[in-house]
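In: Dropping the sequence and predicted coords here.
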Amino acid sequence: MAERGDQIAARDLVVRANWKRLRGPALDTAVEQVVRAGLGGAAKFAAVALVYLSSQSDRSEEAIHKRAMLAEVPGVPDRVLSQELIRLAADMHPNQFWLEIEEILEDTQPENYAKAASTAFWINKNAWVRILQKELRALGYYRGRIDGRTTTRTIRAQNRFCRDRELWSICAAGPLRGVTVRKLADAIATGKCGSQTENIALPGS
């Protein structure tokens, strides 16, 4: 019972560290405890450890392997797992990042899609544009190449999607701004849920 209490205290300390950037020997010990509990199968501990470790500068093979093992713990919440899998993909397979995030986002729950897509955007903007092109094509707005480039066709398709979803005031700020990406991704996820009627675009985008 005492050990369990120590683990929870350690987890709470690491959670605070994620927000306040705490440092020191006590935190190092707490991180070790949380990682150990996470690798032991405790999903909540694994989630906290994942968020903390990915925020650190250590990108050694050992550190990445530890994160990969934590990501495999059953029960890690999708809101954490989807973003951490994207960060792992960037660290483990940077040359295949575009392809891997497509699979990750496809498996991401709709309510977590926007945050996961934003994570991908901040890592590799071209990767996000490729995702956007594929999603807009599936919705009938885009008919150009899927190449990750912010072409005139891509911007036109995005703008028409924004107008149809009443997001024009946000999208007008620019196609590669964080707030634009978040709102676009949220609207796309809503469409995936089927809670909005899809608007099929006119030819020529």
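Out: It's in. Numbering: from 1, shown residues only.

In: Only C-alpha atoms from now on, for both contacts and neighbour counts.
Out: Noted.

In: mind checking the longest helix of this protein?
Out: For the chain, the helix that runs over the most residues, judged by DSSP state H, is helix 2-20.

In: Report the buried residues of that helix.
Out: 7-8, 10-15, 18 (16 or more other CA atoms under 10 Å).

In: Remind me what it packs against, helices and strands.
Out: helix 25-39, helix 43-54 (3 or more CA pairs under 8 Å, 6 or more residues apart in numbering; DSSP states H and E).

In: so which of those helices gets nearest Glu103?
Out: Nearest of those to Glu103, taken as CA to CA: helix 43-54 at 19.9 Å.

In: Could you give the separation of that closest one from the chain centroid?
Out: Taking CA atoms, centre = their mean, to the nearest Å, the mean C-alpha location of helix 43-54 is offset from the chain mean by 15 Å.

In: Presented hereafter is structure B, for comparison with structure A:
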Amino acid sequence: MAAAKRTTYLISGANKGKNTTRRIGRSLVTSYLSRRGNTVIATVRDPTGPSSRSLAEIPKASGSTLIVVKIESTSHQDAKKAVQTLDSKHQISTIDVVIANAATENQIYGPLSAVDPAQVEAHISVNTIGPLLLFQAVLPLLQRSPEPRFVLLGSPLGSIGGMENRPLPMGAYGVSKAAAHYLIRKIHFENEWLVAFAVDPG
């Protein structure tokens, strides 16, 4: 009998959700750990924080394992260091699915005419450059997978065509997500071997 297929997932912003309404990261970790034979790599800003340490309490199906590593989205080095740690400490050289979930939405609401440019820069740093840094770091690991996927958690607020349907005064966030949508689409077309796409969590 052939051995069961083992799938390795990496989820950024994985500790979000235990005590907040932003449950996507933690929920994804919970879902994949509930399936047999999965390796789930959860990236967090601070592995020593309570919400990060509580990830270890999530139930695991038979053969599934959890690995927690540090990635601060604004750091230009953390993702590279995380990949090195995965190789040296956990002997992981292949990742099948990467879910770029880490993001920020922390702005003063109002029209772009009143938005502090520093807020736009801060959102782009996390929501656009963060996924790019992550992609560049995990690229060699995805290339070793027979069915690689790179998934971006997008947002309807980053839709240019649908902007009139979402008239929320969140320009800094919207700009960063629109750029991230372009980024993931460009990654898809530049890498024929990779399926890369954005999903709208609603």
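Out: Right, received. Where do you want to start? Predicted model, so just to flag it, every value in this text is computed and none were measured.

In: Tell me how they score on TM after superposing.
Out: Scored against TM-score structural alignment, normalised by the length of the second structure, the superposed chains reach a TM-score of 0.27; 102 aligned residues with a CA RMSD of 6.3 Å.

In: now His71 of the first structure: how far from Trp122 of the first structure?
Out: Let me fix one detail, which is that residue 71 of the first structure is Ala and not His. To Trp122 of the first structure, Ala71 of the first structure is 21 Å away according to CA to CA, to the nearest Å.

In: Show me which of these two is the more surrounded one.
Out: Neighbours around Ala71 of the first structure and Trp122, counted as other CA atoms under 10 Å, are more numerous at Ala71. The numbers are 24 against 15.

In: Verify the stated contact: Ser82 of the first structure with Glu102.
Out: No: with contact defined as CA atoms under 8 Å, Ser82 of the first structure does not reach Glu102; the gap is 11.4 Å.

In: which one of those two has more residues nearby?
Out: A count of neighbours by other CA under 10 Å puts Ser82 above the other of Ser82 of the first structure and Glu102, at 25 against 19.

In: The strand or helix carrying that one: how far from the chain's middle?
Out: Ser82 of the first structure is located in helix 78-92, with elements delineated by DSSP states H and E. Put simply, helix 78-92 of the first structure sits 6 Å off its chain's centre (CA atoms, centre = their mean).

In: packing partners for it?
Out: helix 43-54, helix 61-71, helix 97-107, helix 110-123.

In: got these as JSON lines, with distance to Ala2 of the first structure columns?
Out: Converted to JSON lines, those look like this (distance: least, CA to CA, whole Å):
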{"stretch": "helix 43-54", "distance to Ala2 of the first structure": "17"}
{"stretch": "helix 61-71", "distance to Ala2 of the first structure": "24"}
{"stretch": "helix 97-107", "distance to Ala2 of the first structure": "38"}
{"stretch": "helix 110-123", "distance to Ala2 of the first structure": "35"}
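
In: Ok, which of these comes nearest Val34 of the first structure?
Out: Among those, helix 43-54 comes nearest to Val34 of the first structure, with 5.6 Å by CA to CA.

In: tell me what the closest one is packed against?
Out: Here helix 43-54 of the first structure touches helix 2-20, helix 25-39, helix 61-71, helix 78-92, going by 3+ CA pairs under 8 Å, 6+ apart.

In: Show which residues not belonging to the longest one make contact with it.
Out: With contacts defined as CA atoms under 8 Å, 6 or more residues apart in numbering, helix 2-20 of the first structure is touched by 22-23, 27, 29-31, 33-34, 37, 45, 48-49, 51-52, 55.
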